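Engineer: After the sequence you'll find the predicted model.
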Amino acid sequence: MLPPNPVFEAFDKRNVAYGTFIQNNSPENCEIAAGAGLDFVIIDMEHGTFGIESAANMIRAAESCGTAPFVRIPEASRATVLKVLDAGAVGIIVPNVESAEQLREVIASTRYAPNGTRGACPCVRSTGHGIVDWQTSTAWAEKNIMVVALVETKAGVDNFAEIVAVEGLNVVGVGQFDLSMSLGYAGDHKHPEVVRKQAEMNQLALANGVDVLGVIFESEAAPIRAGVERLRGQGARFIALTGDRFVLADTYRSVAAAVNLR
């Protein structure tokens, strides 16, 4: 029997799910995040330096610890979606969504016919290599696979109302760094206009019955608590807390400073 998506369980238990980004090619980092108690990991194929073979091992590591493996895909192609879902991801993070039509095509690629266009094979990893019967596998996928859209450009902002109205979208989030670049703020993801746009978009998403992704880049406890409070106040309940590269960089900067290397 396939287990339910841990994110849905977290929603039911405390109305919020917490996770983190894993950008290094490291199943061990996935295990560490899972062992710490996080509900999900986002295996980042967009900005990480690895492909599907490594991603499959990272999915396996998270899954073995009872944590939901999501994959941020590098681009929104049907072939890429097929690969990560067949490898066992329980959800995809779709970068740079700019139109409802684009999102509909992606969502269709996550669902089997007659509801979508996902390629069907009964002996992939997500079916236990064929040990789980096909009817059970397809029913599980229909109920548990999640689609998270990232809106990161002015075009996406302009089309946001249509994007959040697409059937089958579970969660939407604002890519603050990319959006700040697109709006001319040079990476200032805390610029008042970026923050205002994010809050406005979050409310529109919730009004359409779509959950909201919140991302916190800091690795220290105080700004994490403040960020969670702000995001929860905006209705976010799928929240990514920092990432393995942020944690390592912050920690090693502190180590170097402790011995006056910087």
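Structural biologist: Thanks, I have it.

Engineer: C-alpha only now, for contacts and for neighbours.
Structural biologist: OK.

Engineer: Distance from the chain centre to stretch 93-104, please.
Structural biologist: How far stretch 93-104 lies from its chain's middle: 14 Å, per C-alpha atoms, centre = their mean, to the nearest Å.

Engineer: again, but for stretch 153-168
Structural biologist: In terms of C-alpha atoms, centre = their mean, the centre of stretch 153-168 is set 17 Å apart from its chain centre.

Engineer: Going by neighbour count, which residues of it are buried?
Structural biologist: For stretch 153-168, a neighbour-count test (16 or more other C-alpha atoms under 10 Å) marks 153-154, 156-157, 160-161, 163-166, 168 as buried.

Engineer: Show me what the helix or strand where Val255 lies is packed against.
Structural biologist: In the assignment (DSSP states H and E), Val255 maps to helix 244-258. The helices and strands touching helix 244-258, judged by 3 or more C-alpha pairs under 8 Å, 6 or more residues apart in numbering; DSSP states H and E, are strand 17-22.

Engineer: ok, then the element right after the strand it packs on?
Structural biologist: Where DSSP H and E defines the elements, the next helix or strand beyond strand 17-22 is helix 27-35.

Engineer: residues making contact with that following helix?
Structural biologist: 20, 22, 40-41, 57-62, 65-67, 244 (C-alpha atoms under 8 Å, 6 or more residues apart in numbering).

Engineer: at 10 Å what do you get?
Structural biologist: Contacts to helix 27-35, defined as C-alpha atoms under 10 Å, 6 or more residues apart in numbering, come from residues 19-24, 26, 36-43, 54-69, 243-244.

Engineer: Tell me the first helix or strand C-terminal of it.
Structural biologist: For helix 27-35, the following helix or strand on the C-terminal side (DSSP H and E) is strand 40-44.

Engineer: quick one, that next one and strand 17-22 angle?
Structural biologist: Between strand 40-44 and strand 17-22, the angle comes out at 30 degrees (axes from the mean of the first three to the mean of the last three C-alpha atoms, to 10 degrees).

Engineer: one step back: distance to Glu200 and secondary structure added to the buried residues of stretch 153-168, as TSV?
Structural biologist: Listed next are the buried residues of stretch 153-168 as TSV, based on distance: C-alpha to C-alpha, whole Å; DSSP: H, G, I helix; E, B strand; the rest coil:
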residue	distance to Glu200	secondary structure
Thr153	15	coil
Lys154	14	helix
Gly156	14	helix
Val157	10	helix
Phe160	10	helix
Ala161	11	helix
Ile163	14	helix
Val164	13	coil
Ala165	15	coil
Val166	18	coil
Gly168	22	coil
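
Engineer: let's bring in a second model and compare:
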Amino acid sequence: MTRLGCWIDLPSPFVAEIVAQTGFDWALVDLEHGPIGVETMALSLMAIRGAGVRGYVRVPELSEAWIKRALDAGGDGVMIPNVQSVEQAEAAARWFHYAPSGARGEAQSVIRAAQWGRAAADYARNWPGDHQLILQIEGPEGLSRAADIAAVPGVGMLFLGPADYAAQAGLRKDAPEVGEAARQLAGIARDAGLACGSVEFPAGDVGTLAAMGFTDVSVASDVGALTTALDTALSRGREAADVQK
């Protein structure tokens, strides 16, 4: 069964709570493109997890500090944008995992993810559990190395960035080559025993992606849902008002 998610770009824990209460399987707090700070990220994760939904964070860049902050705040997973090499994947895995397999900072006694130290021993002992390191493949260069990237120990999911893939490849977003890239990535992830995710795109709606083997698909965003609802309401209201003239 494909897990359905929602992108969160608005800096509001209240919006995050509304998204999570809708019933998505996961919600992602986007620090790459959304104007969201660390404190709002943490509060949004509290709202998402409080509704019983998995909360992921896309960090702005591959950075030890950002990965640490997202995990310490209680993220169920961290997404790294535009991974193009094995070296980048290895760095992400190193900063995601505790020693001996990684080098994540030891601060279980003070972080929210470990219940402010009350669950420090269990948190470290059980890591990573069901937490996921998610690597975004957003261009032909990354796709050409995706099999090697998927083989890096500690990686949990490959995630297609179809819009950026199209841009980097010099393609239209609705080009069939983007759909073929999705099919190729799904096969690589499947062969490596990894989860595979994407947002919907013109050649890849959720049904098509699920048939390819994608385990996770983002089918909505907070910004998209809000603007669509407001545009629809205003259009309907104006049409009704014009009828009464």
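Structural biologist: Arrived safely, thanks for sending. Since this is a predicted model, take the numbers as computed values, not measurements.

Engineer: And the helix holding Val255 of structure 1, what's buried?
Structural biologist: For helix 244-258 of structure 1, a neighbour-count test (16+ other C-alpha under 10 Å) marks 244, 246 as buried.

Engineer: So which bit of structure 2 is stretch 74-83 of structure 1 matched to?
Structural biologist: Taking TM-score structural alignment as the measure, structure 2 aligns residues 60-69 with stretch 74-83 of structure 1.

Engineer: So what would you say the end-to-end distance of that stretch is?
Structural biologist: Stretch 60-69 of structure 2 has an end-to-end distance of 12 Å (C-alpha to C-alpha, to the nearest Å).

Engineer: just so I have it, where are all the helices in structure 2?
Structural biologist: Using DSSP state H, the helices of structure 2 run over 13-22, 38-50, 64-72, 86-96, 120-126, 140-144, 146-150, 162-169, 176-192, 206-212, 222-243.

Engineer: relative to helix 64-72, how tilted is the fourth one?
Structural biologist: Interaxial angle, helix 86-96 of structure 2 versus helix 64-72 (the same axes, to 10 degrees): 50 degrees.

Engineer: Identify the residue of structure 1 aligned to Asp148 of structure 2.
Structural biologist: Aligned counterpart of Asp148 of structure 2 in structure 1: Glu162 (TM-score structural alignment).

Engineer: From His47 of structure 1, how far off is that match?
Structural biologist: Distance, Glu162 of structure 1 to His47 of structure 1, using C-alpha to C-alpha: 27 Å.

Engineer: How about Gln102 of structure 1?
Structural biologist: Distance from Gln102 of structure 1 to His47 of structure 1, by C-alpha to C-alpha: 21 Å.

Engineer: try His191 of structure 1
Structural biologist: In terms of C-alpha to C-alpha, His191 of structure 1 sits 23 Å off from His47 of structure 1.

Engineer: do Val194 of structure 1 as well
Structural biologist: Val194 of structure 1 is 22 Å from His47 of structure 1, by C-alpha to C-alpha.

Engineer: Same drill for the two, tell me which one is more crowded.
Structural biologist: With neighbours defined as other C-alpha atoms under 10 Å, Val194 of structure 1 and His47 compare such that Val194 has more, 21 against 13.

Engineer: tally of neighbours for the closest residue to the more buried one other than its chain neighbours?
Structural biologist: When the adjacent residues along the chain are set aside, Val194 of structure 1 lies closest to Ser180, with 6.3 Å between them (C-alpha to C-alpha, 6 or more residues apart in numbering). Neighbour count of Ser180 of structure 1, defined by other C-alpha under 10 Å: 22.

Engineer: returning to that earlier point: next, give me the two most distant ones among the buried residues of stretch 153-168 of structure 1.
Structural biologist: Lys154 and Gly168 (23.1 Å; C-alpha to C-alpha).

Engineer: mind listing what Gly204 of structure 2 touches?
Structural biologist: When contacts are counted by C-alpha under 10 Å, 6+ apart, Gly204 of structure 2 touches 162, 174, 176, 178-180, 182-183, 198, 210, 212, 217.

Engineer: Check the burial of the aligned partner of Thr40 of structure 2 in structure 1 by counting its neighbours.
Structural biologist: Alignment note (TM-score structural alignment): Thr40 of structure 2 maps to Ser54 of structure 1. The number of residues packed near Ser54 of structure 1 is 16, by other C-alpha under 10 Å.

Engineer: Let me know whether Ser54 of structure 1 touches Asn25 as I believe.
Structural biologist: Yes. Taking contacts as C-alpha atoms under 10 Å, Ser54 of structure 1 lies within contact range of Asn25: 6.7 Å.

Engineer: In structure 1, what sits opposite Ile137 of structure 2 in the alignment?
Structural biologist: The equivalent of Ile137 of structure 2 in structure 1 is Val151 (alignment by TM-score structural alignment).

Engineer: how much space between that match and Asp12 of structure 1?
Structural biologist: When C-alpha to C-alpha is applied, the distance between Val151 of structure 1 and Asp12 of structure 1 equals 26 Å.

Engineer: More neighbours: the two, which one.
Structural biologist: Neighbours per residue (other C-alpha under 10 Å) separate Val151 of structure 1 from Asp12, with Val151 holding more: 27 against 11.

Engineer: Now for the spatially closest residue to Val97 of structure 1 that is not a sequence neighbour: which residues touch it?
Structural biologist: Spatially, and ignoring its direct neighbours in sequence, Val97 of structure 1 is nearest to Val151 (5.2 Å; C-alpha to C-alpha, 6+ apart). Applying C-alpha under 10 Å, 6+ apart, we find Val151 of structure 1 in contact with 94-99, 157, 159-160, 163, 172-176, 178-179, 198, 201.
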